[in-house]
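S.K.: fold the following.
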Amino acid sequence: MASRLLLLPFLLLLLSSIAAASSPHKGKLKEKLSHLHFFFHDVVSGSNATAMRVIQPAGALARSFFGIVTIMDDPLTEGPDPNSKPVGRAQGMYAATAQDELGFLMAMNLAFTAGKYNGSVLTVLGRNQPLHPVREMPVVGGSGLFRFARGYALARTHWLNLTSGDAIVEYNVHVMHY
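M.R.: This next block holds a predicted model:
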């Protein structure tokens, strides 16, 4: 009986060693830091809108932004000009979740369609206060070349039309991935 109890830890150690040695990624994956820079074009007005309000608050809340939910499929470009080279799409939603200031919950996939990261996606989930000069949001995951991604996105408003709500936002994204 005592010899069986001594054998159990030895077998567990042996099995874990075999599992670690047979891992298909052992020694192949190296973590790296990537910096991405692009511009996000949020067009909420006109016939070519890329973002659409899907929930509008009723009653007294209609005078504030609180409760508004917007779905987006916004172009990402190399430069601030909407006609500059496209690099991807920001697809997701933002919801006005702050009652005392303009503040959004952002949930978006940055789907890259050009260059080195074509076909790869980064997922951003966090708080965005668009009237602040710089906003930081966490990168919570990714796919393709961004598997196991984590990092942060810094957003700076490049241009904002207060009447229409259209905006161009500069993004600097720093991400660790394999």
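S.K.: please count neighbours and contacts with C-alpha atoms only from this point.
M.R.: Fine.
S.K.: which SSE is the spatially most central residue of the chain in?
M.R.: Residue closest to the average C-alpha location in the chain (Cα atoms, centre = their mean): V124, at 2.1 Å. Following DSSP states H and E, one finds V124 within strand 121-128.
S.K.: want to put them side by side, so please do this one too:
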Amino acid sequence: MAQNIKHITHPIVLALILAIFSYSSQAHDHRQLKETNLTLYIHEFSGGPNATAAIVTGIPGKVWSYPSFGTIFLIDDPITTGLDMNSPEIARGQGIYVTSSLDGGKAHATVSVVFSDKKYNGSTLEIQGNSVQSSKIAEYAVVGGTGKFRFATGFVTLEVLFYDPTTFYSVSRCNFIVLHH
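M.R.: Purely as a prediction, here's the structure:
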């Protein structure tokens, strides 16, 4: 008797699994991914009275600085549509950088790009990754998003265009390529 039940339930379970896969692939076909390409500019002041990046902690007894292992920084940088600081602000880059290699050459970043303009207001792109600190161009993964960028995946390159060591001001171009619903 138990053997008869196995023969009956096995085809039913198989049919249910096939039905679920068929439904999920049809549902996915109806929601095609969109590609969005954005070029934006992030402005950072890592010192002075208008600092948008700040060291918050590090390893006790060690110097806390960009090339010092274990140093943690917070950022809240304006992101604009143009290279000039007076260009319209479209978002803020808010997050954490940690000097993550013993030699101080690499940093791990977890940053939310929080949009404030009309088109993407309230949406976010979530960036995460590790990069060489002295590199002129860094690449990070886009690991998620909200609002207009729900289910985002992709990458962003950050290229340092300008750095003034006397004012601690830098501008980087951010090139986003993002797939989302």
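S.K.: what's around H7 of structure 2, how many residues?
M.R.: By other Cα atoms under 10 Å, 10 other residues sit near H7 of structure 2.
S.K.: make sure it is indeed in a helix.
M.R.: Yes - when DSSP: H, G, I helix; E, B strand; the rest coil is applied, H7 of structure 2 is found to be in a helix.
S.K.: sorry, back to before: the residue nearest to the centre of structure 1 pairs with which position in structure 2?
M.R.: Aligning on TM-score structural alignment places V124 of structure 1 opposite I127 in structure 2.
S.K.: where's that match relative to H181 of structure 2, distance?
M.R.: Taking Cα to Cα, to the nearest Å as the measure, I127 of structure 2 falls 17 Å from H181 of structure 2.
S.K.: quick one on the thing from earlier: check the offset of the strand holding V124 of structure 1 from the chain's centre.
M.R.: 3 Å (Cα atoms, centre = their mean, to the nearest Å).
S.K.: so H43 of structure 2 sits right up against C174, yeah?
M.R.: No - between H43 of structure 2 and C174 there is no contact, the gap being 10.6 Å when judged by Cα atoms under 8 Å.
S.K.: neighbour count: the two, which is higher?
M.R.: More crowded of H43 of structure 2 and C174, by other Cα under 10 Å: H43, with 23 against 20.
S.K.: so the more buried one, which of the three states?
M.R.: Classified using three-state DSSP, H43 of structure 2 is strand.
S.K.: any idea how far the aligned partner of it in structure 1 lies from V54 of structure 1?
M.R.: For H43 of structure 2, the aligned residue in structure 1 is H41 (criterion: TM-score structural alignment). Distance, H41 of structure 1 to V54 of structure 1, by Cα to Cα: 19 Å.
S.K.: and what of F66 of structure 1?
M.R.: Where V54 of structure 1 is concerned, F66 of structure 1 sits at a distance of 13 Å (Cα to Cα).
S.K.: when the two are compared, which one has more neighbours?
M.R.: Taking other Cα under 10 Å, F66 of structure 1 and V54 do not tie; F66 has more neighbours (20 against 11).
S.K.: which ones are touching the residue mapped onto the more buried one from structure 2?
M.R.: Matched to structure 2 by TM-score structural alignment, F66 of structure 1 sits across from F69. Residues in contact with F69 of structure 2, defined by Cα atoms under 8 Å, 6 or more residues apart in numbering, are 58-59, 98-104.
S.K.: just the buried residues of the residues you listed.
M.R.: 58, 98-101, 104 (16 or more other Cα atoms under 10 Å).
S.K.: out of the residues you listed, which sit inside strands?
M.R.: 98-99 (DSSP state E).
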